[in-house]
Structure formats: structure tokens, C-alpha cells
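Visitor: sequence first, predicted coordinates after that:
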Amino acid sequence: MPEVPYLSRIGVERIADAPFPAGLPPGVAITDNRTDITHSGCRNNPTRWRRQRDCTSADYPPFAFYTDDFQLDGYDIALARLLGERLGVDVEFKDMAFDGLGGALQVGQIDAALAAISITDQRREQVDFTNLYFVSEGAALARAHAGITIDDIEDLAPYRVGVQAGTVYQVWLQESGIDKGLLQPDNLLVYTDAGKAVADLRNGLVDVVVADLLPLEVAARDSSLAIVGQGLNRQRIAVALAKGSTLLSPINEALFDLQNEGELARLAELYLDLDQTELQPLPSPEAGATATAEPERVTTACIDAMTLIEDLSLDDDGMRFPPPVSPGTPFQKSWRVQNNGTCTWINGYILTPVGGNVPQATMGGVPTAINGPVAPGETYDLTVNLVAPLVPGIYQGFWSMRNPNGLLFGDRLSVGITVPAQPTPTPPPTATPSPTISFTVDRSNIRAGECVTFSWTVTNAGAVFFYAQGQPIDQNQVPPNDSRLECPPVTTTYNLRVVLSNGATEIRSLRIDVQPSTEAPLFNSFTVTPGGQIVVGQCVDVRWSVSGEVTNIRVARNDVTLWNGAPLSGTSRDCPPAGEAAYSVEASGPGGTSRALQNLTVIQATPAGGTATATPSPGQLPVINSFTVNPNQIFVGTCLTVAWSVSGNVSRVQLRRDNVLVLDFAVFSGNVTDCLNTEGTYVYRLDAANNQGQVIFQQVSATVVR
């Protein structure tokens, strides 16, 4: 094997069928800027090590992603490390935007791109490809004789589609289906185990399962199921190299050895959950494959590229030490970058947020224009204005450069912070005990996922209402002597409002302090729509989304199982009988059990006019049931609680303070603590949007005094 002096920075990004952006001329000569790195392998025996720069884009699991402790992992990452070992070089990873991988290869910023890149004829005109290291073909499985035919993603629109979490097909359905408006979010059911999806297909809970062809062919041996579509999301994946790269032959030889030794199959089983029998066979390597030798071409097209020089503020040291920023605090993040392409950055070049470890990690950031011109070779200091989220946690947001044609390029920039927990607001004063009202709870301190039981006895009452702070009062009337099971996901205050027979009103409050569980599954969202009160014959949609280590999800009404082994995210429709209906979703995992619960009252009478209220249709607006700030006047340095409840056709909830986004993708019913250190009046705004982008909002204000 010829000596490989330098294994370059590896670029990682997502699969896309489009060619690399136009303006990346093939055959541009690249200077080989190889540098030796001295490494003392043992005392008095220094060894000369050399390094290859490999590029990836770490937002495409299971091929490339960041772990919970912010480390790169995935099939492509593991393969790059194996290639480095076989070639005797160190590997330096560069997390870059996919659109910019071709340009980064052209200008020598990276030496190879492992980014789940599918080979196409258009891409072959711009880069060289190694032999294939992964081949797959998606298929659709349905019940036999269901009359379903799937030729493309649009054909899935009428159906409930099951898919396994973390697979390329989940990303494909999300990005090419839901994000483009071709599929309804409620129709995508994400499972931890593909076997559970197939079982639910047999039971009629889903209509279609999308996965790799080979395992679905095995499932279709059951005569009750049939393959109804194939050739979906085809993938023929290889390593991309610059035209004429000397790395082509050495990497091909290493891939050949890794395939024969079973290492590629081991990676597929570890990261893609495919065993040997489920893998598509790789075609025979092209004998004597060599790089495409082309003369340097003269072209007027320029190449966009950008490299990070240093963090100028809030350096998180690779997320080892993300600096603390108090909840809701505005701050700035700055980087120094270099234009190492051949295009001059002029009007139209912007730095834009491209995601993070959680949706809230954008931290209110907005696209920021480049104040050019910035010529090739020049450095430029970038600054963005951000606001720390209100919810405590660790956040990492990502930013990329975008050119005037809308294509992302260059190193992905990141900002990482820690939002510490704030003091718990002072609870409201305890009301003077009344002989006519008894309101108790069995526990006031619990761990997330646990439940408590409230009990009350009221005499001489005209009406009694039990509700969590932020919920609508009039929809939560209860009997004067009753009990209720509640499973608050966060610290929550519950109220018992009593309207006495003499017309007077009294309120009793009990706060449940919830200690978060870092290991148990996490509820991203849980709603029952419509909520509060419905009539007999009316149906509700139970929606949930769970993340973390999950082994089983159970959906129940009044503790009677409606769906065991449910997906990580999904929707279940139920038409309850008259009476009280307590809907719950229980998520179990190695770290414990989390539970979300919502109570509903089903009455016999119909609304005025004798017509039952219909379940909200996709085109209807969301409903803001309540939005409060308590107390609405505080002293400097103290805290208040913002609480809200929304229902109806809701897809996204946002909270703003003085027009600055402080909470994104909020739960549909919840509350946050905000501690304010400057006197003045603050305006909070709650936005609720549906899938069609229609938004309704409410505003409340609070005053901070000295």
C-alpha cells in the first residue's frame, strides 16, 4: 500500500440526492498542504505521525450525530476512525454544512468527506468517489389486500406511517415529507423497535411501515402482509474525495479489507440495527480504481468556503465547560472566521441558525448579515445576539454561513451554555383554615414521572373547581367531595376554587415540588384534544412525544390499556363514555418511568343547538385556554411564574418577553420561573401556531419594583 502522509479533516453531513452546489468547478488543482505532527509515542523514541482531515455534518443519525455528552458518534464517525487506523494516520473531524463539502474539498480545507453521501452522476462530475461502503433500498409494508401502492413519498400522505427511531428513513420522512408539507405530523409514528411497528401494522394501528427492503421482505413472509412499494430513498454511499486525490487507492484497499473482515457488517449492526442477513450486498470493487486525472481548468465560477479561527467569547471548550448564563438573560456570542474560498463575501451572505441539541438551543437567534466585502483570505468577526432559555439545562446551538443562493457552507459554528436552576418562587400564603373546606395531597415532593393524589371535602358549596395553575377554571368543575390523581412533569401549583352557597369565593392552593430525573424518559409534549370537557359521542386525540432511553410506552384511559408498546411519538384517537376520563402515557426505560396524565369530563348533554362539538380539523386555529403571570408585581431580584394552557390544533408554542424569544417548542400546558433583576414593566407574549403556520397570541405584563 502506498504511503498516505496525511488523512485530512473529514466532512460529515446528510444524504441528499442533489448535486453539490453549482459553482464548484471539477478539476481545480489543489495544493497539498500536508504538515507533519511530532508525537512522542514512547520515551526517547519520537515517531512522526501524520493527520488526515475528514469532514462530516453531525446532524444525520445514525450516520453522524452528537451524543448526550456532546461527542461525535455514528456509523460514518466509526468508519473514519477505522480508516485512520488502517492508513496509520490521525483523523481530525470537521463538522460542516453539506452544501459546502464540495467546495471544502476543492480548496483543500478537507481531504475526505464521509457524510452518508449517495453517488450520483452529477456528483461524479465534481468529486471522486471511493468504492461503496453501504447500500440500502427503502420499502413500504402494508396489510395484504389493503389496496395500498407506494411509489413515492407523496403516496404516503393518506396513511399512518410507522418508522424506527434513529434510522435514515425517519429523517427522510421528516425532512422530505413533514417539513415540506407532504405528510401530516400526526401520521408519523416513531418506534424504538421496528418489530413493534410491524406488530401494530398487523393490529391495524398503523397503515404502512417504511424500512429497509430486506427486513421487510422477511416480515412479508407472513401472508397477511405484503410489500407495497420499494426503491424508496435509495442509498449508494461512498467516501467523496477531491478530483485526482492520492487517497483514492489507499482508502479503497482499506474498505476492501474492512468488508472482508466483517468490520462493515459490525458497524451496520451497531449503528444501523441491521444484522448480516438484512444487509444489501456491496457490489464488487472496481479493480485498479484510480483517481480521475484531469487538467486544471480555467473557470469564472468561485468557491464558497469558511473556516473557524477561534471563539472570541463564551468558549465552551468543546462542551466540556459550557459557561453559565442565567435564565432569560440576553448575551452575545462571537467567533473569528476566515474566508478560505475564492468568492468575496458581499451583500446576501448571512450567518444563520441551523439547530442544536434541543429545539430551544437556537436561543432566539436570528440570521445575521455579513457586513462585507470580505475578500478571500481575509478574517471576519461574527457576533450574534442571543437569550438564554428560561428552562434550566445545557444547550448547544449550531450556526452556518449561507450564500446569496441559499446554500450553506463552511465549518459549523457552535455556542454552548449552561442555564442554572433558579430559586423556587415564594409560595402563596396559606389561607386561614375553614371548617367548610378540606384540601389535601398525599405528597408534596416527588420525582419526575411520579404521581400524587389530591382529596377534598367541601360543605355548603355552590360550585367547586380543581385545576393546575394556568389551566382554564370553568372547564374544571368537580364534585364537592372527590379525589384526583395528577402527575405533574414540573413543579406545579394546584388550586381548589370554592364558590360558597352565600356567593363568597375561597381558593386553596397546594404546590407539588417535582425533582427532575435525568435518567428517566422525557416527555417533550403530551396533549389531549379537545380538553377539559366534551360530550358523549365526541372523540379526543391523545398526542405525545417522548425522548431518552425508552423500552416501552403505554397509553391508557382510567388505567385501562389502550395501546401497549406504543411509538415514541404518535397519536391515538378515543371516544370515551360518560364520566371522568383520565388519559395517561407511561414511558419506561432503564433509568426509570415517566408518566403524563390529563383528566377529562364527558357529559351527556350536548351544547346549545343540539350539535356535538367536532374534533378540531387541521385548518382550525389553536386555542389559548389561559395565560397568566403570578404574581404580576415583584421586587428586584425575586421571581415570578409564567403559566399557560393551549389546546386545539396546535403544533408549536413560543414564549416571548419584551419581543425576545425565551422559550421555543414549549409544552402545551406548563409553567416556567423567571427571576428579574431590573426594575420596569415586562410584557410576556404567548404564541400558539398550527401546522399551517396560523398564529394566535395573548399578552400579559408584570412590574418589577425596588
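Guide: Alright, I've got the coordinates.

Visitor: rest of the way, CA atoms for contacts and neighbours
Guide: Fine.

Visitor: how about Thr641: what's its closest non-neighbour residue?
Guide: Thr673 (4.7 Å; Cα to Cα, 6 or more residues apart in numbering).

Visitor: next, the one you found: secondary structure please.
Guide: With DSSP: H, G, I helix; E, B strand; the rest coil as the basis, Thr673 sits in strand.

Visitor: might one say that Leu413 is in contact with Gln396?
Guide: No: the pair Leu413 and Gln396 does not pass the contact test of Cα atoms under 8 Å, sitting 10.2 Å apart.

Visitor: who's in contact with the residue nearest to Thr641?
Guide: By Cα atoms under 8 Å, 6 or more residues apart in numbering, the contact set of Thr673 is 390-391, 422, 424-425, 639-642.

Visitor: surely Leu267 forms part of a helix?
Guide: Yes: under three-state DSSP, Leu267 sits within a helix.

Visitor: that one contacts Asp73, doesn't it?
Guide: No: here Leu267 lies out of contact with Asp73, judged by Cα under 8 Å, at a distance of 11.6 Å.

Visitor: where's the residue nearest to Thr641 relative to Ala112, distance?
Guide: Using Cα to Cα, to the nearest Å, Thr673 is found at 47 Å from Ala112.

Visitor: now swap in Arg160 and tell me
Guide: Taken as Cα to Cα, the span from Arg160 to Ala112 is 39 Å.

Visitor: pasting the second one now:
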Amino acid sequence: MKRMFLRILPVLMIASMLLVSCSTLLPAVPVVLPAPSATPIVAVPSVAPPSDPVWDRIVANNKIVIGTAWDYPPFASVDSNFQVVGFDMALIEEIGRRLNIPIEVQNFSFEGLPGALQIDQIDLAVAAVSITPERASHMAFSPVYYVNQTAILARSDSMSSINDFNQLAAFRVGVQRGSTYESMLQTRLVDTGLMNADNLLSYTQSDEAIRDLQAKRVDLIVIGQATARHYNAQYEGLKIVGKGFEQQDLAIAMRLETPRLKAEIDRVMNDMLTDGTMLSLIQQYIQSDVTDVLPTPRPTNQPAPTALPPISTATPPACWDGMKFVADVTYPDNNMKSPPFVKPGDGFVKTWRVQNTGTCTWTPKYRLIYAYGNVAGAQMNGQPVNISGNVSPGQTIDLSVTLIAPQEAFTYQGFWQIENIDGRRFGQTIWVGITTQSEAETPPSTVQPPSGNYCQVTLTAPRDSVTVKSSFDAVWTVKNISGTDWASDSFDYRYISGTAMHEKDVYDFAETIKDGESIKIIVDMLAPPTPGIYNTKWAIVSGSKTLCILVVNVTVAAE
């Protein structure tokens, strides 16, 4: 994995000029420019405001560092050629061109972008960020560039419409982690007791929510209308059953008290809003019909959506988490231009070097966790890995995951993120990229590696270190996503490699695990007599077929 570094070259200037000049070729539609009340467009002052440290850094380094999230189409996503495309990328390039400053784009977990701004790891957050009272308490915003409506996606064979937000309480609803939609459902439905907390499912990537919707593991998805329209056009069997409820004003986020930076961004954004460039970008990347960029009046014979109260602001954290990618220690992929070959079925260890750029100390309760990938098999059976020890701010550490190359000949890109003790993800998103050979060799082991993703595994214990010779439980939460039930007389879980700390080699399932159900797998273990970091690997198997790998890394401390 490497940073994406984009320089605005003359060819981009020409392309941008062509984009504006060719806008007359787009479908004729009413011109409606976003002008929301949350951030009114104001005239640029004749005298530039005082400078600020962020703008001074941009000028000194001759680059703007942009934080984005590459998992939210049509704003930003990775295409089949491993290029990042979408509205946000085009917007970033145009801003850099107009400021005549090169840009550097970094991929982050969406919920980690506010922290990245606070610790000065990025200069701007451009990731379909909506303005909320909570965010406005610690971030400044540019003029609004797009007004997104809340939309509800469902399967085509399900309910006809959702007109009242409270109707969602009766269904299993998927949302994206860290989004305003997650906050809306949590605050309005779960916290008020209208909705069972188990019915609110949060996903790292919207693609994962779509797959679960198609597989009937969730009933509805609450998402931005632009993204809902994208998925509705990309996948058969989906439909939008509700929209409105709450307007999302999208803008570029930056630190508070950055008057010069905000003035410069406001200036070019206002120019783009008034000269037609923003409208052209919206038509190109989001929707050709822009009549609903701003809310339209509802017919008098239709019920109005349920009014939603504002979200209360939150207390700032005591410290900010941050993580910066430093280098690929093993299996570099040259920014996915030349991913290394790994034989199908072969195990390998991917190692990244990262730095704690935040103000919080990482503890062994922090962990590296799989986030998303270009295909379902991109997880490559990788399991969450706990940080081996405390990592102080500024300290660099190597993080490794044990993976198995999928059997199918393909190029895989799997993205990983760090999660703190509260389950919040932060920092740059790192990835592993490999290509498998077309001719697979059969591994000699009697236990074959998985050929796909049949389950989702989360290690829930141990989260802390254990003392030498002490008894402890290794506990995994496993969700069956194989598409079939796991019969108790045909499936079991067994030890396959690593340090032998267990009492039994094989355990049978006590009952059948139905598709979509989750279970806890518990293995009694005894810590080795010598302090150190130990690894042991188990697997859920059916005969000679392995469905998924269960890994535990445990730190054994002296008494």
C-alpha cells in the first residue's frame, strides 16, 4: 500500500475546461444550485483574513493533504482497475487546480476523519461529510456543495413504502458506521425504546449492507439518496421505498479557527457554485436530473415525513486517536500496479509499518481488523489482531496478519483498519494486494484452506494479557454466512496449528447453526510457562473442507 499522490497537471486543467465547456451536452434540466441555510454563500472579502497554522503548512509544503473514505459511491470508490473514482475525487482535483496547489489523497475510516483533522494529519476532509450540530462543535465547513436526502432501500419483493420514520422500528435496519444515519436511528428509535438494539446493524462499508439486504439478513438500509440511487441502478431486485425525513447538507470539513484556509476554500467553492462547474460535476457523477438537489415541495395530498429533532452535541474526547501508514514491510504492491503473486491456498503474512499519530496511547485492547475489499474473498481468512503492547504517541510499530490466498485466480485487495477500545475505527485505511495463479495446486494438508468467505469471525477474548500457567478461555463470535445451515452432526471446530495451549483438539457443535445466525465458540486454554506472545490457530470444518480460520494471539506475562 502507498499513498495516493495526485498533482494537478496541465492535462487536468484542459480536462476541467472541457468539462465546463461541454456542459451544454448534458440533458436539459432546471438549474438548481445548492444554497442551504446551514452555510450561506457569502461574498469573498476584499482583504484576506489573517493566516493560520494549517494554511501556512499547506503553503510551506506546497500540497493539500485530503482525507477521504473510499467506500461510499458515487462520492468515492475503487473501480475494477484499482483507481479511486467519484464525485469527491473530481471535486478535490478541481479545488487543487483552482488554488494551483498539488493535492495528496489519503484513505481513512470515515469515523476517523474528525480526529485526523484535530491532530493535523490532514488539512481537509472530503468524504460526503454532512453538517450536524455535533460536528460543527469541533469542525468548520465550506459552503454546501450538495443537498442529500435520507433514503430507504429495500428488496423489490418487500414493503411498498415507508412514510413515517418510526415505521423503521419494526424492521432490521442496516446503516454505515459513523454516519448521521446511524446516529439518527440510535437517537430516535433505539434510545427511545421504540426499536430493539439488535435490529440496528452497522456496517463498515455500504457494499456489505447491500449484500446482507440481498441475502435477507437485513430488511432495510438507511443511506443517502445519492448512494441509494447508485445501488438501485447497479443491482437488480432493489428499490427505494422512502426518502426525505432529514436533509443532509454535504460540505468540506476543516479545523476550527482556520480563517485563511476557510476563506480560500470558500472562494473557490463559491466560484464553482456560481460558474456552473459544481452543477456539471453533480450531473456527471451523481445524477443527470438535478431537480431534487434541493428539497422540492410535496403535493398537498401526500403525508409529510415525520419531523426529526436536532441531535445534541457530544463532549469532545479526552484524547484523539490517529494512525499513519509508513511502509509495506512485506508483500508491497506498488500502489496496486504490481501486486505480488501468491499460490492459491498458500498462507502468507502481510506486515505494515504504522505510526501512532494521535494523542492517545494504544493498548493491547486496540486491534487491527478487516474492513472491506474489492470482492468477498479479499479478507483471505484474515482475523482481527490485537496490538501486542502499549504504543505511545509518535511511536512506530509493525502490524502483521496471517492470510491464506484464495483458490480462485483473481487480484485481491483487502482493506484493514485499527479499532480502539470503544470499537471506533480511526486512522488511515491500509490494504493488502495480491494476485493468485490461475493453476491451483492442491495443498498436502488433509484440512483444506477455505475457498471463500463462509463466516464472519470476531475474537472477543482474551482482550488482555494472561499470566504464565493460568487458565483462560479463547472466545470467538462466529456468524454463519455460508448460505447453508451447519448441522451439528457434520460440522465441528478443531486445532490446526500454532502453540498448543488447549485441552481438547476437537469440539462438536452442540446444535445446528442456521444460515445468518451467530454463535460463541469457547476453547479452554492454559497459558505457557514462559512469558511471550503466542499464536494458535483453529478452524471450523466439515470433513476435509474448512469454512473459516479462528486465530488467537495472546500475550503471556510473568506473575
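Guide: Okay, I see it. What you see is a predicted model, and the numbers here were worked out from it, not measured in a lab.

Visitor: all helices of the stretch 251-400 of the first structure, in order?
Guide: 263-272 (DSSP state H, counting those that start in this stretch).

Visitor: what about the alignment partner in the first structure of Asp333 of the second structure, neighbour count?
Guide: Matched to the first structure by TM-score structural alignment, Asp333 of the second structure sits across from Asp316. Asp316 of the first structure: 18 surrounding residues under other Cα atoms under 10 Å.

Visitor: once you drop chain neighbours, what's closest to Asp316 of the first structure?
Guide: Asp316 of the first structure sits nearest to Pro322 (Cα to Cα, 6+ apart), 4.2 Å away.

Visitor: spit out the contact partners of that neighbour.
Guide: Here Pro322 of the first structure is in contact with 314-316, 394, 416-418 (criterion: Cα under 8 Å, 6+ apart).

Visitor: switch to 6 Å and redo it
Guide: 316, 416-418 (Cα atoms under 6 Å, 6 or more residues apart in numbering).

Visitor: count of residues packed around Thr363 of the second structure?
Guide: 17.

Visitor: typed the wrong thing, it's Thr300 of the first structure
Guide: There are 8 residues near Thr300 of the first structure, going by other Cα under 10 Å.

Visitor: how close does it sit to Gln259 of the first structure?
Guide: Separation of Thr300 of the first structure from Gln259 of the first structure (Cα to Cα) stands at 42 Å.

Visitor: what's the longest strand seen in the first structure in contact with?
Guide: As assigned by DSSP state E, the longest strand anywhere in the first structure is strand 225-241. Under the criterion Cα under 6 Å, 6+ apart, residues 112-114, 116-119, 127-130, 132-144, 149-151, 220 lie in contact with strand 225-241 of the first structure.

Visitor: report the buried members of those.
Guide: 112-114, 116-119, 127-130, 132-144, 150, 220 (16 or more other Cα atoms under 10 Å).

Visitor: please narrow those to those residing in helices.
Guide: Per DSSP state H, helices hold no members of those.

Visitor: that older thread, now the contacts of Pro322 of the first structure: which count as buried?
Guide: Here, 16+ other Cα under 10 Å leaves 316, 416-418 buried among those.

Visitor: any chance of those in CSV with secondary structure and distance to Ile10 of the first structure as columns?
Guide: Below are those laid out as CSV (DSSP: H, G, I helix; E, B strand; the rest coil; distance: Cα to Cα, whole Å):
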residue, secondary structure, distance to Ile10 of the first structure
Asp316, coil, 22
Gly416, strand, 23
Ile417, strand, 26
Thr418, strand, 29
